[in-house]
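> I would like the atomic coordinates for the input below:
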Amino acid sequence: MASEPLGARYWTLWTSSALSNLADGVMKVALPLVAIRYTDSPALIAGLTFAFTLPWLVFALLAGALADRYDRRRLMLAANIARAAFLGFLTIAAVAGAGSIWMLYAAAICIGVAETVYDTSSQSILPQLVSKQSLSRANGRLYAAELTTNQFVGPPLGGFLVAAGIGVAFGAPVLLWVAAIGMLLLVRGRFTTDHPRTTTIRADIGEGLRFLRGNTLLRTLAIMVGGFNFASSAVFTVFVLYAVGPGSAMKLTDPGYGLLLTASALGSVAGTFLAEPAERLFGRSRALLLTVFGSLLTVATPAFTTNPYIIGAGFLLGGITVSIWNVITVSLRQRVTPQRLLGRLNSAYRLLAWGTMPLGAAAAGVIAQFFGIPAVFLSMGAIALAMLIGMIWVTDARMSAAETAAEEADERDHATYGR
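Coordinates of the predicted model:
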């Protein structure tokens, strides 16, 4: 049977997302590479990642409430406008010679806040563009674009742009975000929900938290992702110090560092296309179990070698499994959550799943400062392996039951609030 077309609006959103994520990919490499021009302190470098990810810990719940209360496309537009403006100011300051590590911190926090709004709204808008039956394919194609730009094209491009100058490295993402805004303006339609708009923001946030707390399946998945994100954030916070420069363990150049990160990107892109076949072949639960072992390769491989080819192979396999996990679990989350709660559920989920990233960055700085960078890789590998415990609660039967319950809840919401 032929697959249902995803539609013009989906592909316009896909293009906008690709441009936005290319800007993110350049920034991901540009920020730490620029930072090591201002300081060689592991703690300060780690602090930059902490600042960039801290908004997921303190602002995510509000972002989710906004995504359920207001038009999700307009929130995405506002977030990208804010990101372009913040980075534009930093670009001007850097070109004028007024840049510093502390200005990088300020920009990282502001851009991070905007990212919480954009990403929460982006994940919540997709079920309003495609059918539930098409979600796995739509998420897979969207992740392929995001990963190709964010991890495959963006990092090496960021390395080359930093070599060309700080103004170029920061100016390019500004232009990309402006282009993403233009494409998003072409996505027509209203993207609000059945939210009654008679409650307070605080009550909305509480409802989302109670939904996650009462759903054992989603809560377990969020905790598992939180553990892995703690570990991966810790590893990649200090990995630039381990990999770049003549005094580092790996002795890579700036462009070489960006190219190494593309191994993970290649695996991630491949994983987006392998997710549906893996789901059919193994079942969702077994496929997720295999990804746990793959995640170990992402964080622990550098503990045992400085060979960039071996580390790259570990990143490649780890990237494949991380993408399979993401496509399966995000599609599941979109199916099992009532539409009017999806923004708040996504934000509550990410509070657990992504809120650990600044904590991992902070832990990496402390561990690297007192025990050395390899100790970070070893300790984070142990945390990634502990994700196996969560698979006790992640079963195919539990996933199917949650999907059935969500369909019934959506029917009740339509009957209560209407369209």
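
> can we go C-alpha only for contacts and neighbour counts from here?
OK.

> distance of Ala263 from Tyr309?
9 Å (Cα to Cα, to the nearest Å).

> and the two? which has more neighbours close in?
For Ala263 versus Tyr309, neighbours defined as other Cα atoms under 10 Å are more numerous around Ala263 (22 against 12).

> OK, contacts around Tyr118?
Shown in contact with Tyr118 (Cα atoms under 8 Å, 6 or more residues apart in numbering): 75-77, 79-80.

> Now with 6 Å, please.
Contacts were defined as Cα atoms under 6 Å, 6 or more residues apart in numbering; by that measure Tyr118 touches 76, 79.

> Tell me if I am right that it is in a helix.
Yes. Applying DSSP: H, G, I helix; E, B strand; the rest coil, one finds Tyr118 inside a helix.

> distance of it from Val292?
Computed as Cα to Cα, the Tyr118 to Val292 distance reads 28 Å.

> Now Ala353: closest residue in space, sequence neighbours ignored.
Gly226 (3.7 Å; Cα to Cα, 6 or more residues apart in numbering).

> Arg335: neighbouring residues, count only.
Counted with other Cα under 10 Å, Arg335 comes out at 25.

> Please report how far it lies from Phe86.
In terms of Cα to Cα, Arg335 sits 35 Å off from Phe86.

> which residues sit in contact with Phe52?
By Cα under 6 Å, 6+ apart, Phe52 lies in contact with 108-109, 112.

> So which of those wins on neighbours?
Ala108 (24 neighbours).

> mind listing what it touches?
For Ala108, the contact set (Cα under 6 Å, 6+ apart) comprises 51-52.

> Quickly find the element holding it.
For Ala108, the host element (DSSP states H and E) is helix 101-125.

> Over to Ala300?
Going by DSSP H and E, Ala300 is in helix 284-300.

> quick one: stretch 343-360 to chain centroid distance?
The chain centre lies 10 Å from the centre of stretch 343-360; the measure is Cα atoms, centre = their mean, to the nearest Å.

> for stretch 51-69, same thing?
13 Å.

> check which helix or strand covers Tyr349.
Counting by DSSP H and E, Tyr349 is found in helix 342-353.

> hey, where'd the helices end up in the stretch 151-300 of the chain?
154-164, 166-184, 201-214, 216-243, 254-282, 284-300 (DSSP state H, counting those that start in this stretch).

> Another sequence for comparison is provided below:
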Amino acid sequence: MASTIGSRTFGVAYPLLALAQTGSPAAAGLAGFALAVPMLVFYIPGGLLVDRVSARTIMLVTESGRWLTVVAVLLSMPGGGPSLPWLMVAAAFEGTLWVLYTLAETALLPSLVRPTMMWRAMAKSESVGHLASLVGRPLSGYLFGAGRYIPFALNAVLFVVSWLFFFALRRVPERPDAEPPLLRDLSAGFRALMDQPFLRGSILVTTFTNLMVNALIMIFVAGSAGMPSLAIGLVLAASGVGGMLGSVVAFFREPPREVLMIHGWTWVVALALAAVGAGVHAGPPFFAMAFFATGFAGAFSNVAIRSAEAENIDRRTLARVVGVSRLASHGALCLASPLGGLLVTGLGVTGGAIVLSVTMATAMALAHPGAKVRAVLLPRLPETRIDGEEPVQEELSLRGDKPPRRFGHVMR
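All right, here's what the predicted structure looks like:
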């Protein structure tokens, strides 16, 4: 939780510091770009590294590196603050270490949680991410207004807290097998993903829907001129609120096998709501409902997908598989902003929202002509028996009244 809040605050703090240091919005954009670009560059090689090195060690090293980076930024404050090139280097380093941390966290979690409790643990992790976004981003802006060094000082403390938490975890055996050659090791991750129809389909569905909803966010922001900043913030926060509630529901109710189909049709309804709102010039409440719905369904789907990854993929290749999935997702985020901007420029807010709505509805209609097509584009969540030893550690297990249905076969 501490580390996740830190990452969310940096998404605001680095661009704000660049803006304060230079007075240039372009500099703020460069700082944000430096923070985000490692997500496009390092997920694949990061997954390869995490699968070859102890996940626990990587998490400890990355938290230490992030602490050193933020301390270096703090130490430059009395002398006028870091220059823009140094700030971009620090932001890029933070982004790279965050990628490695999240991949290592994903790889470590199956060894800490009983298989019967995996989906509940994933729901808890998902809710932490949404809560950190809701708290971290506005908190960072507020603290920066009180003093530009305060968000960085807070993160220095949070990283120490996160680092100390690792010593409460018992060590578990990790990857005793001999390491294969690097190229074959990399291809093994792709092969493992291709062998899982549900995970393969989930990448297609979530990449496309991420592109749609983030383009919609850009359309809303571009058309929000004249709106009070509080109203804009509340509309955008609806996604985080929906994500929080979706992850809470996922904690108590196991995802249905048709989770990807439900995910897609939720997007159809949500984008239609936004298009209607834009058309009748009552955009904010309709956009808020759309963002809430996609946040709710997205969190619910993420729990199912992350659980399926942890339970169906060999732990020795898990980080590589997750790296491919995250790369596709963040690639869609990078394309969404220019797509939304082009739609607003050419068609206006109403026209852009209608295009996204029609595109999403058409895509879902094309995915339903027959069982074979649905099996490829909208595969069902696997349901097979448990086969494998349970992990030795249970600290993150969460109690329930009955054991949940299994998502899939646990590979040894």
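
> and the helix holding Tyr349 of the first structure, what other elements does it pack with?
With contacts defined as 3 or more Cα pairs under 6 Å, 6 or more residues apart in numbering; DSSP states H and E, the packing partners of helix 342-353 of the first structure are helix 60-69, helix 201-214, helix 216-243.

> Check the offset of stretch 387-396 of the first structure from the chain's centre.
22 Å.

> do the same with stretch 111-122 of the first structure
That offset, for stretch 111-122 of the first structure, works out to 10 Å (Cα atoms, centre = their mean).

> distance from it to the second structure after superposition?
Following the fit onto the second structure, the mean deviation recorded for stretch 111-122 of the first structure is 1.0 Å by mean Cα distance after the TM-score superposition for the first structure.

> what range in the second structure matches that stretch?
Mapped onto the second structure using TM-score structural alignment, stretch 111-122 of the first structure spans residues 94-105.

> Against Leu335 of the second structure, how distant is the residue mapped onto Gly227 of the first structure from the second structure?
Aligned by TM-score structural alignment, Gly227 of the first structure pairs with Phe208 of the second structure. Look at Phe208 of the second structure and Leu335 of the second structure: by Cα to Cα, they are 11 Å apart.

> Find the residues that touch each one of these two.
With Cα under 6 Å, 6+ apart as the test, Phe208 of the second structure and Leu335 reach no residue in common.

> more neighbours, these two?
Using other Cα under 10 Å as the criterion, Phe208 of the second structure and Leu335 rank with Phe208 on top: 18 against 15.

> Specify the local secondary structure of the residue lying closest to that one once chain neighbours are set aside.
Leaving aside its sequence neighbours, Phe208 of the second structure sits nearest to Ala332 (Cα to Cα, 6+ apart; 7.2 Å). Under the three-state scheme (three-state DSSP), Ala332 of the second structure adopts helix.

> Check Met411 of the second structure too.
Strictly by three-state DSSP, Met411 of the second structure counts as coil.

> quick one, what contacts it?
Met411 of the second structure makes contact with Asp314, according to Cα under 6 Å, 6+ apart.

> any idea how far Val303 of the second structure is from it?
From Met411 of the second structure to Val303 of the second structure the distance is 19 Å (Cα to Cα).

> ditto for Gly47 of the second structure
20 Å.

> And for Ala121 of the second structure?
Counting by Cα to Cα - Ala121 of the second structure and Val303 of the second structure are separated by 9 Å.

> Neighbour count for these two, which is higher?
Using other Cα under 10 Å, the more surrounded residue of Ala121 of the second structure and Val303 is Val303, with 27 against 23.

> Just give me the match in the first structure for the more buried one.
Val303 of the second structure maps onto Val327 in the first structure, with residues paired by TM-score structural alignment.

> would its match count as being in a helix?
Yes. Counting by three-state DSSP, Val327 of the first structure falls inside a helix.

> Can you get me a residue count around the residue mapped onto Leu147 of the first structure from the second structure?
In the second structure, the residue paired with Leu147 of the first structure is His130, using TM-score structural alignment. Counted with other Cα under 10 Å, residues neighbouring His130 of the second structure total 25.

> does His130 of the second structure belong to a helix or a strand, and which?
If you go by DSSP H and E, His130 of the second structure is part of helix 118-146.

> tell me which residues of that helix are tucked away?
Buried positions in helix 118-146 of the second structure, judged by neighbour count with 16 or more other Cα atoms under 10 Å: 118-134, 136-137, 139-141, 143-144.

> do the same with stretch 50-62 of the first structure
Buried-residue list, stretch 50-62 of the first structure, by 16+ other Cα under 10 Å: 50-57, 59-62.

> now, the most widely separated pair of those?
Phe50 and Leu62 (19.5 Å; Cα to Cα).

> can you tell me how far the counterpart of Gly171 of the first structure in the second structure sits from Leu343 of the second structure?
Using TM-score structural alignment as the criterion, Gly171 of the first structure maps onto Ala153 of the second structure. For Ala153 of the second structure, the distance to Leu343 of the second structure equals 40 Å [Cα to Cα].
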